[in-house]
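> make a model of this:
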Amino acid sequence: MKDMDLRQLKYFMAIVEEGQISRAARRLHMAQPPLSLQLKTLEEELGVQLIERTNKRLRLTEAGHALYQRAEQIVGLVDNTTKEIREFDQGLRGTLGIGSPPGIGHLTMPSRIAAFHAAYPEVSFQWREGNTYRVLELLDAHVIEIGIVRLPVDENAYEIKPLVTEPWVAVTRTAQGQARPPSISLAELARQPLLLMHRQQGIQCHDMVSDALRAAGVEPTVFCESDNVTALLTLVELGMGAAIVPRSAAALKPSEALHIMEITDCRLESSVAITWLKGQRLSAAARKFLEMF
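Coordinates of the predicted model:
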């Protein structure tokens, strides 16, 4: 078996991310048959099936999922190394990988990206979105250099620069003409089904909300948990319950039917920070971008 090369890994990643070989071929600016052959060759060389073919979409096997995770790390590391070497004689240019959760990223990133582009027009961006756990995964895989996360995170593994502390709020559905009070207690809130952020490994925001409900002696009915805030807000809009989310996340879905309230009898807050891998040599673009925070 010959060794895999970087081109094969990039082809494989494109197929996985696009979900169809035809779309991956268009993204890679190549014909579909040679790309299909590359995938088949890679599977034969490794001696495992990486992707199960169906009529509509492709599905990763367990081996394929493992290879994709490693490919993210390898391609990210090679790209970062290439950027570092080029910087020695080409100045500030290249692509900067960043990541953020929805809501917080929309508030903190666009103005800084615009200002950075004005100062360094030869730098482009790859902006990935996901919850804190996903952002940390992308940092660990060297797919991005800088991420915005909700604290706490492991301070032995990541450098942290605090940005802001924000309250968590209640979001309810309010029909036109109904009263819209500025605040609500946990007991009042728990009279309807609750929609909560899903617990992520190592991320304590879910526990913070659960602890506050327990301390208030409230036994709520939890209708749905999700790490997709927009989905939770859509469920609120459909009358399926009330959500408890960070204030910045509550603004992700502007709607006349949604009413945002402070929670009166507890202090639910989460801190947001910009972070990067401890001990990693950041690119010149990443270092300059960090200065904007």
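
> please count neighbours and contacts with C-alpha atoms only from this point.
Will do.

> how about residue 289, what does it touch?
residue 116 (C-alpha atoms under 8 Å, 6 or more residues apart in numbering).

> doesn't it lie inside a helix?
Yes. With DSSP: H, G, I helix; E, B strand; the rest coil as the criterion, residue 289 is part of a helix.

> packing partners for the helix or strand containing residue 72?
Taking DSSP states H and E as the criterion, residue 72 maps to helix 62-90. Counting contacts by 3 or more C-alpha pairs under 8 Å, 6 or more residues apart in numbering; DSSP states H and E, helix 62-90 packs against helix 6-18.

> relative orientation of the helix or strand just after the helix it packs on and helix 6-18 in degrees?
Following helix 6-18 in sequence order, the next helix or strand is helix 21-28 (DSSP H and E). Angle of helix 21-28 versus helix 6-18, following axes from the mean of the first three to the mean of the last three C-alpha atoms, to 10 degrees, is 120 degrees.

> and helix 21-28, what's buried?
By neighbour count on 16 or more other C-alpha atoms under 10 Å, the buried set for helix 21-28 is 21-22, 24-25.

> closest one to residue 120 out of these, please.
Nearest to residue 120 among the buried residues of helix 21-28: residue 24, at 30.9 Å, using C-alpha to C-alpha.

> and that closest one, how close does it get to residue 4?
Using C-alpha to C-alpha, to the nearest Å, residue 24 is found at 19 Å from residue 4.

> then residue 257?
Taken as C-alpha to C-alpha, the span from residue 257 to residue 4 is 54 Å.

> nearest residue to the residue nearest the centre of the chain in space, please, no chain neighbours.
Centroid check for the chain by C-alpha atoms, centre = their mean gives residue 130 as the closest residue, at 1.1 Å. Here the nearest residue to residue 130 in space, its sequence neighbours aside, is residue 101; by C-alpha to C-alpha, 6 or more residues apart in numbering that works out to 4.9 Å.

> and this one, please, so the two structures can be compared:
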Amino acid sequence: MEFRVLRYFLHVAREGSITKAADFLHVTQPTLSRQLKDLELELGKKLFIRSSHSITLTEEGMLLRKRAEEIVHMIDKLESEFIAMEETISGDVYIGSGETDAMRKIAQVVKDLQVRYPNIRYHLYSGNEDDVSERLDRGLLDFGILIEPADLSKYNYINIPAKDVWGVIMRNDSTLADKNTIQASDLQNLPLICSRQAIKQTYSKNVFADWFGEDFDKLNVVTTYNLAYNAAIMVDEGIGYAITLDKIVNTSCDSNLCFRPLEPRLESGLNIVWKKHQVFSAAAEVFLKEVQAKFSHPISGM
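Have a look, this model is predicted:
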């Protein structure tokens, strides 16, 4: 299977039209059609459902699209790393993280590096712990930011000098908005909107099960989420109360929403992690050294 043909396939999948893809790629339509048919023959699977005006992907086509995008991404990343070796330090750094205000710490590192290394580009990927870990393990990310508790046994890591505070997002007209803090008893029988990460068994313990106590299994979870922005919309529409981190949803004075921390206070530490024995690009190596200098912690897990 040729890499060039994978690129052709992706362009056709994105355009939904062989004609448009051929124009973009500067190849003739018959040439592109023949390449796609040869690809289907090589794989022994039908990749497209063709109609008079457009084409759509079959199940096998959707799987190939996902894998082809990963392959193209890895090849592009590899090429940029080799180019960076020949120039003044440049290249790409790939960082994955969940929603957390601790990204400000990373942003400060990036801002300081921009002055000395303006040719380094940074790519941020948002996802939960499972998403970030999977992409790290497959080499699609250089670094990940994981909220504690997390399984760090596979990684080297540095503790980020920041803490995330857990609490409840609610409408300003909610009766709980009059409280300064929220206790477990306040949440009994209320419709709750929880992150999937928060309510699953995380590594060796579940911090929320510990915090809620013996009534954890009785909570009325009506919605789960992986992006707090979407959870905030649900709260604003009156669906329920969202359990989330502080400072990642707009709860300023001009918002319909407010945040109240949990009591007893529940905080989570954070770590920036990378694969053990990772071979970094020059750009990623520079970023790591700056993180070490800024956060002033020894490297763990090595």
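
> so how far is the helix holding residue 72 of structure 1 off the chain centroid?
Centroid separation for helix 62-90 of structure 1 versus its chain: 19 Å, with C-alpha atoms, centre = their mean, to the nearest Å.

> could I get the buried residue list for it?
Result for helix 62-90 of structure 1 [16+ other C-alpha under 10 Å]: buried residues 64, 67-68, 71-77, 80, 83-84.

> if we can go back for a sec, counterpart of the residue nearest to residue 130 of structure 1 in structure 2?
In structure 2, the residue paired with residue 101 of structure 1 according to TM-score structural alignment is residue 98.

> just list the residues touching that match, thanks.
Residues in contact with residue 98 of structure 2 (C-alpha under 8 Å, 6+ apart) are 126-129, 132, 145-147.

> from those, which ones fall inside helices?
Taking DSSP state H, the ones among those that sit in helices are 129, 132.

> over in structure 1, see which of the contacts of residue 98 of structure 2 survive.
Using both residues aligned by TM-score structural alignment, their matches' C-alpha atoms under 8 Å, structure 1 keeps these contacts from the contacts of residue 98 of structure 2: 126-129, 132, 145-146.

> can I get those in JSON lines with distance to residue 246 of structure 2?
Below are those laid out as JSON lines (distance: C-alpha to C-alpha, whole Å):
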{"residue": "126", "distance to residue 246 of structure 2": "17"}
{"residue": "127", "distance to residue 246 of structure 2": "17"}
{"residue": "128", "distance to residue 246 of structure 2": "16"}
{"residue": "129", "distance to residue 246 of structure 2": "18"}
{"residue": "132", "distance to residue 246 of structure 2": "21"}
{"residue": "145", "distance to residue 246 of structure 2": "17"}
{"residue": "146", "distance to residue 246 of structure 2": "16"}
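
> so which of these is the most crowded?
Scoring these on neighbours with other C-alpha atoms under 10 Å, the highest-scoring entry is residue 145 at 29 neighbours.

> map it onto structure 1.
Residue 145 of structure 2 maps onto residue 148 in structure 1, by TM-score structural alignment.

> quick one: end-to-end length of stretch 97-106 of structure 2, please.
Note: stretch 97-106 of structure 2 ends 11 Å apart using C-alpha to C-alpha.

> cool, stretch 199-218 of structure 1 as well?
Using C-alpha to C-alpha, one end of stretch 199-218 of structure 1 lies 19 Å from the other.

> now it: buried residues?
Across stretch 199-218 of structure 1, burial judged by 16+ other C-alpha under 10 Å covers 200, 203-206, 209, 212-213, 218.

> for the nearest residue to residue 73 of structure 1 once chain neighbours are set aside, list the residues it contacts.
Take residue 73 of structure 1 and drop its neighbours on the chain: the residue closest to it by C-alpha to C-alpha, 6+ apart is residue 141, 4.2 Å away. For residue 141 of structure 1, the contact set (C-alpha under 8 Å, 6+ apart) comprises 69-70, 72-74, 76-77.

> grab the nearest non-local neighbour of residue 261 of structure 2.
residue 167 (3.9 Å).

> if I look at the one you found, how far off is residue 197 of structure 2?
Residue 167 of structure 2 sits 15 Å away from residue 197 of structure 2, going by C-alpha to C-alpha.

> please enumerate the helices of the stretch 101-250 of structure 2.
For the stretch 101-250 of structure 2, applying DSSP state H, counting those that start in this stretch gives helices covering 103-116, 129-137, 196-199, 207-212, 228-236.

> rewinding a little: residue in structure 2 paired with the residue nearest to the centre of structure 1?
Under TM-score structural alignment, residue 130 of structure 1 pairs with residue 127 in structure 2.

> with adjacent residues omitted, what lies nearest to residue 199 of structure 2?
Distance criterion C-alpha to C-alpha, 6+ apart; nearest residue to residue 199 of structure 2, sequence neighbours excluded, is residue 208 at 6.8 Å.

> what's near enough to touch the one you found?
198-199, 216.

> possible to save those residues as CSV with distance to residue 45 of structure 2?
What follows is those, written out as CSV (distance: C-alpha to C-alpha, whole Å):
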residue, distance to residue 45 of structure 2
198, 40
199, 40
216, 48
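
> between residue 257 and residue 4 of structure 1, who's got more neighbours?
residue 257 (15 against 11).

> pretty sure the more buried one contacts residue 238?
No. Judged on C-alpha atoms under 8 Å, residue 257 of structure 1 makes no contact with residue 238 at a distance of 9.0 Å.
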